[in-house]
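1. sequence first, predicted coordinates after that:
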Amino acid sequence: MTNYTRESLLKRPFNDFRHYPYGFSRSGDFSIRESDALTQYGCLIAALLRGDYQPVNSEDQALLAAARGEQAPVSVVEKAWAKYQARIHRPKVASMYGKGKFADESFSSGSVEGSEDDLIVED
């Protein structure tokens, strides 16, 4: 396990190329202040959550508690991290067409003969 210092973690920019390949500022999900906060403090929060870095002051403890959900986010950094977590863990949007086949088995595109729901119009 590598020993990290707070200064080294704050100097390292945080990027999530899997979810935000063009960066936080170009995604449209975050404001400029939020994207700057994520870029600057993201490595520190990630190291706190992994256990690679132990909190040494009250700010680190507040960041860790807010990141774990133990307290409500108060600062811009805590709110930005909560928003980031909500964005990357949101449910995936399914296709409105389903799996490519009709999900309802009663619908058949073949014969119309056995259907009782046919509308009959007489003149």
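-> Good, I have the coordinates. Note that this is a predicted model, so its numbers are computed, not measured. Numbering: from 1, shown residues only.
2. from here on, contacts and neighbour counts on C-alpha atoms
-> OK.
3. can you give me the helices in this structure?
-> 6-11, 32-50, 58-68, 76-88 (DSSP state H).
4. who's in contact with Lys101?
-> With C-alpha atoms under 8 Å, 6 or more residues apart in numbering as the criterion, no residue contacts Lys101.
5. so how far is Arg26 from it?
-> Distance, Lys101 to Arg26, using C-alpha to C-alpha, to the nearest Å: 37 Å.
6. how about Asp36?
-> In this structure, Asp36 and Arg26 are 12 Å apart, going by C-alpha to C-alpha.
7. between those two, who's got more neighbours?
-> Using other C-alpha atoms under 10 Å, the more surrounded residue of Asp36 and Arg26 is Asp36, with 18 against 13.
8. try it against this one:
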Amino acid sequence: MNGVNMSVMTKEQVVGKLFVDKKNYPYGFARSGDFSISESKLLQSTGGLFAALVDGHITPENDEEQSYLESALGHREPATPQERVWLKYQRRINRPKAASIYGSQKPILEDGDDGSDTTISDNSDLDVDISD
């Protein structure tokens, strides 16, 4: 090609479509339980702009977009609802994954202990009267 960076998008390409995250929110933001309806709408309408700014696909064209970028990168506190919902989205998708409640293997204990400690109480000697 003639030296044009093909990974750079135009702002119109980014803003013209709704932001979706099929990987983390396959049924949409509104149905996830993580976001209110208004937050979902904000995220769908401005999420693509935030993602493109953070990923470097577009450069900020005005003070508002520069503020979005600074907030998204953690250089300042979020000041607008759009900035707050973007940071909430980032916290949700980057939270630690919950481990299985069943576990995957027996924990390794120190000193060859087999885990059969008899000092652990299972509270089976408690008297509970549920006939109230």
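-> Yep, it's here. All of these numbers come straight from a predicted model, not from anything done at the bench.
9. and the TM-score between them?
-> The TM-score (TM-score structural alignment, normalised by the length of structure 1) is 0.79; 112 aligned residues with a C-alpha RMSD of 2.2 Å.
10. of all the helices of structure 1, which one is nearest His19 of structure 1?
-> Judged by C-alpha to C-alpha, the one of these that comes nearest to His19 of structure 1 is helix 76-88, at 6.8 Å.
11. whereabouts in structure 2 does the closest one align?
-> Matched against structure 2 by TM-score structural alignment, helix 76-88 of structure 1 falls on residues 81-93.
12. buried set for that stretch?
-> Buried residues in stretch 81-93 of structure 2, counted by 16 or more other C-alpha atoms under 10 Å: 82-89.
13. and it, how far out from the chain's middle?
-> 8 Å (C-alpha atoms, centre = their mean, to the nearest Å).
14. mean deviation of that stretch from structure 1?
-> Compared with structure 1 after the fit, stretch 81-93 of structure 2 shows a mean deviation of 0.4 Å (mean C-alpha distance after the TM-score superposition for structure 1).
15. I figured Thr46 of structure 2 was touching Gly16, is that so?
-> No. Contact between Thr46 of structure 2 and Gly16 fails when scored by C-alpha atoms under 8 Å: they sit 10.1 Å apart.
16. the two - which one has more neighbours?
-> Under the criterion of other C-alpha under 10 Å, the comparison of Thr46 of structure 2 against Gly16 puts Thr46 first, with 20 against 11.
17. excluding chain neighbours, what is closest to whichever residue in structure 1 pairs up with the more buried one?
-> Matched by TM-score structural alignment, Thr46 of structure 2 corresponds to Tyr41 in structure 1. In space, and not counting its chain neighbours, Tyr41 of structure 1 is closest to Leu10: 5.9 Å by C-alpha to C-alpha, 6 or more residues apart in numbering.
18. now the residue nearest the centre of structure 1, nearest residue through space, not along the chain?
-> With distances taken as C-alpha atoms, centre = their mean, Ile88 lies nearest the centre of structure 1, 1.4 Å away. Spatial nearest neighbour of Ile88 of structure 1, excluding adjacent residues (C-alpha to C-alpha, 6+ apart): His19 at 6.8 Å.
19. tell me the counterpart of that neighbour in structure 2.
-> Using TM-score structural alignment, His19 of structure 1 pairs with Asn24 in structure 2.
20. and Ser106 of structure 1, by the same measure?
-> Aligned counterpart of Ser106 of structure 1 in structure 2: Asp113 (TM-score structural alignment).
21. give the burial count for that match, as a bare number.
-> Asp113 of structure 2, neighbours per other C-alpha under 10 Å, totals 9.
22. how far away is it from Arg76 of structure 2?
-> Between Asp113 of structure 2 and Arg76 of structure 2 the computed distance is 50 Å (C-alpha to C-alpha).
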